[in-house]
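[1] structure of the sequence below:
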Amino acid sequence: MTEPNRLLRAARERLPSPAAPGEHASRAEIADAVNAWLWETTGKRHALDAHYLAKLERGVARWPNAAYRSALRHVLGVPDDQALGFTPPRRADASPLDQSGPPALGWDPAAVVDHAQLMTERDLTTHTRRHVLTGAALLAGTALAAELQPFLFPPAPGAGRTGVTFTGDELDATEQFVGVLRSWSTKHTVISWPTVVAQLNAHASRLRAAPQDRPETLRGFRIGAELADITATMAWDTARHADAQRYFILAAKLAHAAHDDGLAAVALSSLARQCFDLGRSTEGLDVVQLAQYGTRRTATPRLRAVLATREAWAHALLGDTRAFHRAVGLAEDYFTEGTTELDARTPSTRSLDEAELAGTIGARYRDLARFDARHAGTAQKYLARALDLRAPERVRNRVFDTISLARSHLISREPDRAGELITAVLPVAAQWASGRVGAKLQDFRRESASFATVPAVRDAREAIADLTAA
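    A predicted model of the protein is given here:
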């Protein structure tokens, strides 16, 4: 008698249905999601249906082909085939679907640029039920680790495509556009996410046709990585975490294809920050350490400083005081070694000045103070220094510093000072209330609940509620 595949059915029933609130995903919805993901990642049409999924759940079929297994792992958010109850057949002809499928998508330049074009094309189309379902799952655990592992290996040689080479003027113009986009986080310039996705899509189309391994094409890959990183950051800032993760990973892949592992490591460090925001500190630490190991021979001191601050962040969230102090010490030591010409071309290393270092370390001491309140005073010293050093035009950074400083005063039981800081910064913070600034204000509101009767805190909490509800 055939044994049912209870693991596969349980994995499906853990996913909510995008069409029926309160219900789990149906077999047809999972099949649609699988086919959509395979089209996005391979460019090939597949025809998985609810009938075959039913056979898998009943145990009549036990080993779908490699393409379906890969897609089911992604859609159902599991790390390996065993988690879905799949077991290889004893005979090569056990099932019509037991044939070898397409290889898993790698980090070779041709596959990366194909993936970039397909992904952006999908994101520019009207959202459908399939899009909602496939976009809902974040890679986690061993699945995320497996996705990032190719970073440690050299990119494959170009596929030898022939086409029109990028011109210098074309690359210069796109780089200038990237510079404009980079300014959106410090100035309240409204740039829509689809606008950036469309630019990346057009750029990926040019990359797809350009001759591989030429200097102009490698520069094109690098520009594509920056566009993907900006796209990811915009999604992350509005709490669209699945989109942000996809584009942070794409940024790392494009940078790797450009032979710029420093830029790839920066994208990975942003991915780690996202993990921290989502409460996945251990995963974030794994991603940071992957970036550190992959650039151990090539990283500039400033990149090492950036990665050390990310490592410290993880240790602070995990309450590992000794490891935290070691990482902070390394970050400060690397920072004093100065910058190189390469640092000026790379986000994060370019923006890591003395103010940014102080603000980052101060916020991390605040995280550590959740385990030992004595660290709150140190956090306040770093954050006050950051505010003293911040350039006036770095308005958004000053808002983050001030909110973090206010939260540290809650830990040191100085609610009046905390409330005053929040009230003072709210008029400026209002323009970013729908993004991460609003999320940090909500963190303050949650953490200040025990001081809700203090007038300064009460007023600040009410103002935050009004602002973030707008």
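
[2] only C-alpha atoms from now on, for both contacts and neighbour counts.
    OK.

[3] quick one: contacts for residue 116?
    The contact partners of residue 116, taken as CA atoms under 8 Å, 6 or more residues apart in numbering, are 201, 204, 250.

[4] what is the longest helix seen in the chain packed up against?
    Looking across the chain with DSSP state H, the single longest helix is helix 215-237. Judged by 3 or more CA pairs under 8 Å, 6 or more residues apart in numbering; DSSP states H and E, helix 215-237 is in contact with helix 168-182, helix 193-209, helix 241-257, helix 261-277.

[5] sequence B follows; please return its structure for comparison with A:
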Amino acid sequence: MNAEKRPNELLTSWFVRSGWSKGELARQVNRRARQLGANHISTDTSRVRRWLDGENPREPIPRILSELFSERFGVVVSVEDLGLRISRPLPSATGVDLPWTGPQTVALLSEFSRSDLMLARRGFLGSSLALSAGPSLIEPMQRWLVPSPQAPQPEPDPAPATRARGRLSKPELDLLETTTVMFRRWDAQCGGGLRRKAVVGQLHEVTDLLQEPQPEAARRTLFKVAAELAELAGWMSYDVGLQPTAQKYFVLALHAAKEAGDRPLGSYILSSMSRQMIHLGRPDDALELIHLAQYGSRDCAGPRTQSMLYAMEARAYANMGQPGKCQRAVRLAEDTFADADEWDEPDPDWIRFFSEAELHGENSHSFRDLAYVAGRSPAYASLAEPLMRRAVELFEKDGEHQRSYALNLIGMATVHLLRREPEESTVYAKEAMGIAAKVRSERVNTRIRKTVDTAVRDFGDLAEVADLSERLAVELPETPVAV
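    You can find the predicted model right below:
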């Protein structure tokens, strides 16, 4: 059989273009495996060589390689694109084209959150998921707006003996909502790595409550809480680099929001999915998701939510290289945000993060992204600089949104690199590293590493840049220190 094994030309092509050495790829696979909890994986250069020679690695390595190359090239690189094979998981554990019915949404939320709690630490959950993109993602999400027939509620399964059945009181429902607010604030302060499992556990508890008989108003509230928790679990998963897991939670959150009858919340969930697609180099998909969110919430979302959606629309257009449409969306975001304080209804807590600082941060990142797409254009970098500076000033006074502060400091560092001002860039990068040490966010760490790599590549002979690189190796090592 070994005589029939042929070199994997597809994997070799991606590997050569990545610029990685075999040792670098092995280290990245090991690090990602540890993040998934697959501590049994130990890859070295000889094993990478065998993959290139045609050996098919066992799961979850094909999925890990897909994620690593997708992030490296900014496009979705599937397992098949790498010339690898995977065992197909059970239909219930994968995919985004799910039935839009209340009972099945509850069952899927319960199954997925339970699997996450029980199996993710050993790497099994992450290895059973794949990212969806293009029509396979967009078309199922469009059914969010299709009215669902009102089917009679089936008799729920008997409640566990350890829990007394009964209807939830108003104070109990209020407490569930308050707990969700608390989790959201923890995430903003500490990053997705510290509280993710607690959020997933709370989500699983809420799905248990949804399987008990409740009045319609309580049922809708529980679905709303489930949607917010699932979105937050997805956001935290995205923040720590678990992209397929994040997408699955986002999709389930959208289903729950539909059952709650909460279209503004659904639009917010779609914006999170859009942000993930931008991160993965799929701005066309991001734009489709944002337009779906805007259409679905056009007559019910408040100005703050609408402003956020315009800002995300601008990010998508920027990454598509469409400056005119990007600048129009930026103006709409600013104009709409100006009406937020005049809105006569209280904003839901999930949009409270979208402050003046966040608005400036998003719009400045749009201009920064335009600068990248336009070949490191100094003109767009100059448009980004004052907005980013204002965002940094405002976030510095905000003790709650520390991750956003770090991300905008990194953004400021990248803007200065675009303007060929490396000394100023290192100042902001060092500040970001100080905050990164306090938050558990792989997204923050990755952006710092990429920014420092760019500084070293373009200005490596400067003492400030060399010092920054040395500090990075000490404060944010590639291999996490065990605690």
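
[6] on that earlier part again, can you lay out the helices and strands packed on helix 215-237 of the first structure as CSV showing distance to residue 308 of the first structure and mean neighbour count?
    Listed next are those as CSV, based on distance: least, CA to CA, whole Å; neighbours: other CA atoms under 10 Å:
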stretch, distance to residue 308 of the first structure, mean neighbour count
helix 168-182, 23, 14
helix 193-209, 30, 20
helix 241-257, 18, 27
helix 261-277, 10, 26
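
[7] can you put these in CSV and add distance to residue 434 of the first structure?
    Shown next, in CSV, are these (distance: least, CA to CA, whole Å):
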stretch, distance to residue 434 of the first structure
helix 168-182, 19
helix 193-209, 14
helix 241-257, 15
helix 261-277, 16
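
[8] so which of those is nearest residue 411 of the first structure?
    Among these, the nearest to residue 411 of the first structure by CA to CA is helix 261-277 (19.5 Å).

[9] equivalent range in the second structure for the helix or strand that the closest one is followed by?
    Using DSSP states H and E, the helix or strand that follows helix 261-277 of the first structure in sequence is helix 281-294. Aligned using TM-score structural alignment, helix 281-294 of the first structure spans residues 283-296 in the second structure.

[10] what does stretch 386-404 of the first structure rub up against?
    By CA under 8 Å, 6+ apart, the residues outside stretch 386-404 of the first structure that reach it are 185-187, 354-359, 363, 366, 383, 421-422, 425, 428-429, 437, 440-441, 444.

[11] quick one on the thing from earlier: in the match of helix 281-294 of the first structure, which residues are buried?
    Neighbour-count burial for stretch 283-296 of the second structure flags 283-294, 296 (criterion: 16 or more other CA atoms under 10 Å).

[12] so stretch 317-326 of the second structure corresponds to what in the first structure?
    Taking TM-score structural alignment, stretch 317-326 of the second structure hits residues 315-324 over in the first structure.

[13] quick check: end-to-end length of the matching stretch?
    5 Å (CA to CA, to the nearest Å).

[14] report the buried residues of that stretch.
    Those would be 315-319, 321, 323-324, for stretch 315-324 of the first structure by 16+ other CA under 10 Å.

[15] any idea how far residue 426 of the second structure is from residue 313 of the second structure?
    30 Å.

[16] who has more neighbours, those two?
    residue 313 (29 against 26; other CA atoms under 10 Å).

[17] any idea how far that one is from residue 266 of the second structure?
    Distance from residue 313 of the second structure to residue 266 of the second structure, by CA to CA: 16 Å.

[18] quick revisit: mean distance of the match of helix 281-294 of the first structure to its aligned residues in the first structure, please.
    When the first structure is overlaid, stretch 283-296 of the second structure sits 1.1 Å from its aligned residues on average, using mean CA distance after the TM-score superposition for the first structure.
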